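Student: predicted coordinates and the sequence they were generated for:
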Amino acid sequence: MNNQPYKIPAQSVIFEEEIKKSLFITQLAHTPSVDEAKAFIESIRQQHLNAGHNCWGYVAGRPENSMLWGFSDDREPSGTAGKPILAQLSGSGVGEISAVVTRYSGGIKLGTGGLVKAYGGGVQQALKLLQTIEKKITTKLRLQLDYAFMPVAQSLIAQFKAQEVQADYSDTISLVIEIERLLVADFTQSIINKSGAKAMVKSLEDNNNN
């Protein structure tokens, strides 16, 4: 399991260009799953029902997870649209991203090389306009601790930029926190050391949000 953060789109992007009388409209969007990628592609298709082609590609998870990649030439000659689109996306290092390139043909044939350049180039230009944010991979931990240790625990939670998700107060305090996976080992060690091994830390990996 890869715990490293990765880049995702911060917002949608549209890039338009005219090549030999054909209008190419490239749209990028943040799509965290295959279903959301397909819904985005369908929404663009509905916007451009009169277009000759709505070619697309998506990377619907971590950038390197090819199990979540997809593409379509949408009636363009095989290999001239979907693959060049996906090649740009998969090479960008950005995850959870979809691209749809809409083509309104102007009647001049571009040839296979021209199509590859147009579709891949549109996505390349759109990617230059894209702003990204970092997606951190998080998990949830349950902390069991005495009331006297609460101030120290809260200080460590803040120090490790964790979020308190749930708190139950009875004989002892039970906290559920969300924390970046990369920091779990250091956080656990710190809380055990500072509590004299009295604080209990348990992973709730089954409930993690990733």
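Tutor: Received it, and whenever you're ready, just let me know what you need. On a predicted model such as this, the values are computed, not experimentally measured, just so you know.
Student: going forward, measure contacts and count neighbours with C-alpha atoms only.
Tutor: Fine.
Student: who are the packing partners of the longest helix anywhere in the chain?
Tutor: Longest helix in the chain, counting residues (DSSP state H): helix 111-129. Secondary-structure packing of helix 111-129 (3 or more C-alpha pairs under 8 Å, 6 or more residues apart in numbering; DSSP states H and E): strand 13-19, strand 22-30, helix 82-90, strand 97-104.
Student: isn't residue 202 up against residue 174?
Tutor: No - using C-alpha atoms under 8 Å, residue 202 is not in contact with residue 174, being 10.7 Å away.
Student: next up, a structure to set beside the first:
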Amino acid sequence: MIESYLTVRQSGAKEIVIKKSRFIGHVMPVENEMEATAFIEDMKKGHWNATHNCSAYMIGERDEIQKQSDDGEPSGTAGKPILEVIRNQGLKNVAIVVTRYFGGIMLGAGGLIRAYTDGAVAAIEAGERVNRVLHQQILVEVDYTWLGKVENELRNHEIRVGETFFTDKVTIVCLPRNSEAEAFKSWIVDMTQGQSVISEGEQLYYIEGE
């Protein structure tokens, strides 16, 4: 798994008007191609009376899946510019649909490329660009006598913390960045003077700064 990647926080939509044509950029974070195609179909159904619903998506750690559609616009004037916006902004796991309601004025190939580019940029602005960082779950088990010190140190070092389980001992689910996981485990061992039991859980992505 990669250490971090840029994507959008949420689904969003934003409209722009160019020479009386309405362009509505829609964006959605997606984890796989099935989610991307379902999103595109939903947008097409929701805007069934639009002139065009052009789309593109990019998925995978190495951008393995890249698809685009001009949906009836001249070849290369819609889907490709949308895909280029995703690529140029360095985003992963994102699907975009730009819906067009024709306003009666022809834009020409260059005008269409600019319009669909602007529509894709507007969509990303609506979805909010974020950085998702890989974290490693580290389960720290200690006696109750260590709880106050461990919690205080975690708070002082601004370590992300998940659940805490209370049985005969206390288990705190800590979530340091994956790149810092080994150093974190050593730090816990030193801090608790070797009186902790450490195990690893899942690897999860979280939005940077939250």
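Tutor: Great, that's in hand. Values in this document were obtained by computation on a predicted structure and should not be read as measured data.
Student: tm score of chain vs chain?
Tutor: Superposed pair, TM-score by TM-score structural alignment, normalised by the length of structure 1: 0.79. Supporting alignment: 204 aligned residues with a C-alpha RMSD of 2.8 Å.
Student: ok, back up a step: hey, which of the helices and strands packed on helix 111-129 of structure 1 is tucked in deepest?
Tutor: Mean neighbour count, computed with mean count of other C-alpha atoms under 10 Å, is highest for strand 97-104 among those, reaching a mean of 27.
Student: contacts made by that strand with the rest, please.
Tutor: Residues from elsewhere that reach strand 97-104 of structure 1 (C-alpha atoms under 8 Å, 6 or more residues apart in numbering): 8-9, 22-32, 37, 40-41, 44, 48, 51-61, 85, 89, 119, 122-123.
Student: please apply the same query to stretch 199-210 of structure 2.
Tutor: Contact with stretch 199-210 of structure 2 is made by 4, 130-140, 178, as judged by C-alpha under 8 Å, 6+ apart.
Student: about what we covered before: residue 202 and residue 174 of structure 1: which has the busier surroundings?
Tutor: residue 174 (19 against 12; other C-alpha atoms under 10 Å).
Student: burial count for residue 92 of structure 2?
Tutor: Residues contacting residue 92 of structure 2 under the criterion other C-alpha under 10 Å number 23.
Student: report the contact partners of the residue positioned nearest the centre of structure 1.
Tutor: By C-alpha atoms, centre = their mean, the mean C-alpha position of structure 1 lies nearest to residue 96, the distance being 3.1 Å. Contacts for residue 96 of structure 1 (C-alpha under 8 Å, 6+ apart) come out as 8, 9, 30, 31, 32, 33, 58, 59, 60, 61, 62, 63.
Student: in the residues you listed, which residue is surrounded by the most others?
Tutor: Of all those, residue 58 has the most neighbours under the rule other C-alpha under 10 Å, reaching 32 neighbours.
Student: how near is it to residue 180 of structure 1?
Tutor: Taking C-alpha to C-alpha, to the nearest Å as the measure, residue 58 of structure 1 falls 26 Å from residue 180 of structure 1.
Student: do the same with residue 108 of structure 1
Tutor: Using C-alpha to C-alpha, residue 108 of structure 1 is found at 53 Å from residue 180 of structure 1.
Student: quick one on the thing from earlier: how distant is the helix or strand just after the longest helix of structure 1 from the center of its chain?
Tutor: Following helix 111-129 of structure 1 in sequence order, the next helix or strand is strand 132-135 (DSSP states H and E). Centroid separation for strand 132-135 of structure 1 versus its chain: 8 Å, with C-alpha atoms, centre = their mean, to the nearest Å.
Student: could you pull up the residues touching the alignment partner in structure 2 of residue 79 of structure 1?
Tutor: Alignment note (TM-score structural alignment): residue 79 of structure 1 maps to residue 76 of structure 2. For residue 76 of structure 2, the contacting residues are residue 70, by C-alpha under 8 Å, 6+ apart.
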